[in-house]
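could you look at this predicted model? Sequence included:
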Amino acid sequence: MISPDPEVIAMAVLLDLVLGDPRWLPHPVVQIGRLITVLESLLRRLIACERCAGVLLLLLTTGTAAGTTWLLLRSTAHLSSLAGLLAAIMVSATCLAARSLHRESSLVAAALGAGDIISARQHLSYIVGRDTEHLNEDEIWRALVETVAENTSDGIIAPLFWLSSGGPVTAMAFKAISTLDSMVGYKNERYLQFGWASARMDDLVNFIPARLTAILMIISAPALGLSWSNACKIFLRDRLKHPSPNSAHPEAAAAGALGVRLGGTSSYGGKESFKQHIGDPLTPLDGQAYRNMIRLMYLTTLLMAGLCIVALMACRR
């Protein structure tokens, strides 16, 4: 079950939607993160050229993640076809993050609903890169909608794209690249050179998925009572208003569908950063906007899964 398989994708999506990522179950991304930490320390000591060390970090991390996944799938397939199938489903499910994205973001929303802004800031800090200590309620809602919109692409649509393109091994390699970007892909003094290769590779592997996510959000909007016309308008107008070449695409489509305005001033490591506004403030950024974003995330996920399954079945015939 190393190659793309429609049954594996269908079961992996179902497993992710039902269970998500149980906290008691060891997750590959956690192990990838530990590997990155060890390799960073080792490579910084051994290689003086930071950019060269960063390139090697990318190759070693991605190669280890892909190779380990390949060995696991091959070894279980030798035991029995059922064991190989179950292993492929489990590996594929760990690459998806729809349920966990909903669960973690809902903790922030619930805390805000209860008037506990301190807990909301704390829970938000686990799922965003910006500083959260001094955010007010409006800024928390904005950060929450932005991260769900962006992670719909990074954490769901992109893994599905790579699952259907290259199978579980390719999807796990994508997760390694994504984890590298989240850990070393920063434009600060420590990681500007060392994380350069990881950040550029993350831009590359997310290029098609980010745009596909935006299109799927626009298609999904009317089924949820949201505005597809405004989603299309804001996507075309604001899709490039972000330092990242990919992030604004899903954010613009989501902002247009919801009728909200994203972007503005945020703080990262104590330094303020202004991102251009995306969307128009037609409706408030509040709990209803968040709930609509979650609904849009789920429908976009199901639509993408359906497209992947149909495409693979057509190729099989």
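Now that the structure is in, tell me what you want to look at.

going forward, measure contacts and count neighbours with C-alpha atoms only.
Will do.

check which helix or strand the closest residue to Arg211 other than its chain neighbours maps to.
Nearest non-adjacent residue to Arg211, counting by C-alpha to C-alpha, 6 or more residues apart in numbering: His249, 5.9 Å away. Assessed by DSSP states H and E, His249 sits inside helix 248-258.

C-terminal to that helix, what's the next element?
Assigned by DSSP H and E, the successor of helix 248-258 is strand 262-268.

what angle sits between that next one and helix 248-258?
Per axes from the mean of the first three to the mean of the last three C-alpha atoms, to 10 degrees, the angle that strand 262-268 makes with helix 248-258 is 130 degrees.

for strand 262-268, which positions count as buried?
Using 16 or more other C-alpha atoms under 10 Å as the test for burial, strand 262-268 gives Leu262, Gly263, Ser266, Ser267.

how about the nearest residue to Ile309 once chain neighbours are set aside, what does it touch?
Once flanking residues are discounted, Ile309 sits nearest to Pro6: 4.7 Å by C-alpha to C-alpha, 6+ apart. Contacts here follow C-alpha atoms under 8 Å, 6 or more residues apart in numbering; on that basis Pro6 touches Ser164, Cys308, Ile309, Val310, Leu312, Met313.

for Pro6, give its distance to Ala88.
11 Å (C-alpha to C-alpha, to the nearest Å).

which residues of the stretch 151-300 of the chain fall in strands?
In the stretch 151-300 of the chain, the segments counted as strands under DSSP state E, counting those that start in this stretch are 262-268, 271-278.

contacting residues around the shortest one?
Taking C-alpha under 8 Å, 6+ apart as the criterion, the residues outside strand 262-268 that touch it are 129-131, 142, 146, 251, 255, 272-279.

nearest to Val108 among these?
If you rank the contacts of strand 262-268 by distance to Val108 using C-alpha to C-alpha, Arg142 comes first, at 11.7 Å.

the closest one touches Leu285, doesn't it?
Yes - between Arg142 and Leu285 there is a contact at 6.3 Å, judged by C-alpha atoms under 8 Å.

look at Leu19 and say how many residues are nearby.
12 (other C-alpha atoms under 10 Å).

which ones are touching Gly63?
Ala173.

on that earlier part again, neighbour count winner among Arg142 and Leu285?
Leu285 (24 against 20).

got a winner among the contacts of strand 262-268 for most neighbours?
Glu251 (36 neighbours).

another one to put next to it:
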Amino acid sequence: MIAFGPEILLVLLVALAIDALLGEPNWVWERFPHPVVWFGKAIGLCDRLFNHPSEQSPFVGRLTGLMVIIVLFAGGTALAWFLQESLLSLGIFGGIVLALVSSVLIAQKSLYDHVLAVQKPLEDGDIIAARQAVSMIVGRETKFLEKDGVARAAIESLAENFSDGIVAPVFWFALFGFPGLVAYKIVNTADSMIGHKNDRYLWFGWASARLDDLLNLMPARLTMLLLLLSPFHPVGGRAAMGVGAVWAAIKRDAPKHRSPNAGWPESATAGRLDIALSGPRYYGSKLVDEPFVNDGGRVDIGPVEVGDALRLYRSSLIVQFLAIAAIAGFCLL
């Protein structure tokens, strides 16, 4: 049942405010396992028990993976619904606790801090530290990246994770409450663990990868709109591309991306910053020849452009918060 309504939206606004202020309190997760760790343990257990690619046909592998993600999805949703209903029955105090728990699964400040950790060594000219920092947020090989490659990797990660780490959880929470948030995070975690096109997960992880694509379909495009329409001007007196020109570039470039969803926020970011993103990169020793997004944009980039990306990100977060507040206010009328 859709849980959309002012009560849920107010809980969401409090959760966003808590996450923006506190982020990921490391002192908590040093003592207690993060909820995503529990999701990962459950997915890992199912992987060990049910994924035997050398003994299974592609059909059996796909069917097994589908059944696993259905059970995890349904079980997580049921537990989250029980917790939500129990907390909301306690009134305002329960709503605040629910917001606090929900904030743990939204990564606004954490994402900002991780990208800022790349910008600072770039500003200091410490390419070794910058490579190390960016390796924490990307899957590609980083040890040979120069300044522009590090900056590009950080900005791409910011754009993609803005969609699946913030906008998508917020979207599904707004529609279905805490159960929607938990269900999305389970699928997204499963995709990151088993949704790979390799010998072990090609069939078993197929359902998780396709479901993750489906759940991110609308959020990715909402992220693109936030990045496209939020107030922003690059520093240093550089002229910003007009919204119409950026939109034309998005329509041209987003479908070229290997992901059906990631190209939308990435191309919006590239257009607003007037830089080229994506392009060839190494995963391990394998060169993946990806096309550039916003080909023709600047390729000689560095800490200034990372800073611009962070300012665009902050502006988009504010617009998202205000939009949710406006919808909540309208629902209360």
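Structure's in. What do you need? Source: prediction; values computed, not measured.

before we move on, back to that, quick one: what's aligned to the residue nearest to Ile309 of structure 1 in structure 2?
Matched to structure 2 by TM-score structural alignment, Pro6 of structure 1 sits across from Leu9.

please apply the same query to Met217 of structure 1.
Here Met217 of structure 1 is matched to Leu227 in structure 2, going by TM-score structural alignment.

same deal with Tyr186 of structure 1?
So Tyr186 of structure 1 corresponds to His196, using TM-score structural alignment.

how about Asp47 of structure 2, what's its match in structure 1?
Checking TM-score structural alignment: Asp47 of structure 2 goes with Glu40.

ok, residues contacting the helix or strand harbouring that match?
Using DSSP H and E, Glu40 of structure 1 sits in helix 28-46. Applying C-alpha under 8 Å, 6+ apart, the contact partners of helix 28-46 of structure 1 are Glu50, Ala53, Leu57, Thr61, Ala65, Thr94, Lys175, Ala176, Thr179, Leu180, Met183.

try it again with 10 Å
With C-alpha atoms under 10 Å, 6 or more residues apart in numbering as the test, helix 28-46 of structure 1 has contacts from 49-50, 52-54, 56-58, 60-62, 64-65, 69, 91, 94-95, 172, 175-180, 182-184, 194.

on that earlier part again, overlap in contacts, Arg142 and Leu285 of structure 1.
Listed as contacting both Arg142 of structure 1 and Leu285 by C-alpha under 10 Å, 6+ apart are Val260, Arg261, Leu262.

which of these lies closest to Phe207 of structure 1?
Leu262 (20.9 Å).

so the closest one versus Ile218 of structure 1, what's the distance?
With C-alpha to C-alpha as the criterion, Leu262 of structure 1 and Ile218 of structure 1 are 17 Å apart.

same question for Ala173 of structure 1.
29 Å.

how about Ala78 of structure 2, what's its match in structure 1?
Match for Ala78 of structure 2 (TM-score structural alignment): Gly67.

can you pull the contacts of that match?
By C-alpha under 10 Å, 6+ apart, the contact list for Gly67 of structure 1 reads Thr61, Leu73, Val169, Met172, Ala173.

tell me the helix or strand right after the host helix or strand of it.
Gly67 of structure 1 is part of helix 50-79 when elements are defined by DSSP H and E. Heading C-terminal from helix 50-79 of structure 1, the first helix or strand you meet, by DSSP H and E, is helix 81-94.

ok, back up a step: wait, the match of Met217 of structure 1 touches Pro265, no?
Yes - the criterion here is C-alpha atoms under 10 Å, and Leu227 of structure 2 meets it with Pro265 at 7.0 Å.

so what sits against both of these two?
Jointly contacting Leu227 of structure 2 and Pro265 under the rule C-alpha under 10 Å, 6+ apart are Ala159, Phe162, Arg221, Gly271.

out of the residues you listed, what pair is the most spread apart?
Phe162 and Gly271 (16.0 Å).

before we move on, the earlier item: how much does the helix holding His249 of structure 1 stray from structure 2?
By mean C-alpha distance after the TM-score superposition for structure 1, the fitted helix 248-258 of structure 1 averages 0.5 Å away from its aligned residues in structure 2.

coming back round to it: ok, the match of Tyr186 of structure 1 - how many residues close by?
That count, for His196 of structure 2 with other C-alpha under 10 Å as the rule, works out to 17.

residues contacting it?
Counting by C-alpha under 10 Å, 6+ apart, His196 of structure 2 has contacts Leu202, Trp203, Phe204, Gly205, Trp206, Ser208, Ala209.

just to revisit the earlier point, what range does the helix holding His249 of structure 1 cover in structure 2?
Using TM-score structural alignment, helix 248-258 of structure 1 pairs with 263-273 in structure 2.

return the distance of that stretch from the chain's centre.
Centre-to-centre, stretch 263-273 of structure 2 and its host chain are 15 Å apart (C-alpha atoms, centre = their mean, to the nearest Å).

re the thing from before, of the contacts of Pro6 of structure 1, which ones are shared with structure 2?
Counting by both residues aligned by TM-score structural alignment, their matches' C-alpha atoms under 8 Å, the members of the contacts of Pro6 of structure 1 that carry over to structure 2 are Ser164, Cys308, Ile309, Leu312.

is it possible to export these to TSV including neighbour count, secondary structure and distance to Cys232 of structure 1?
Below are the kept ones among the contacts of Pro6 of structure 1 laid out as TSV (neighbours: other C-alpha atoms under 10 Å; DSSP: H, G, I helix; E, B strand; the rest coil; distance: C-alpha to C-alpha, whole Å):
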residue	neighbour count	secondary structure	distance to Cys232 of structure 1
Ser164	24	helix	26
Cys308	23	helix	23
Ile309	21	helix	26
Leu312	18	helix	28
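
tell me the spacing between the residue with the largest distance to the centre of structure 2 and Ala129 of structure 2.
Most distant from the centre of structure 2: Glu55, at 34.3 Å, with distances by C-alpha atoms, centre = their mean. From Glu55 of structure 2 over to Ala129 of structure 2 the distance is 44 Å, taken as C-alpha to C-alpha.
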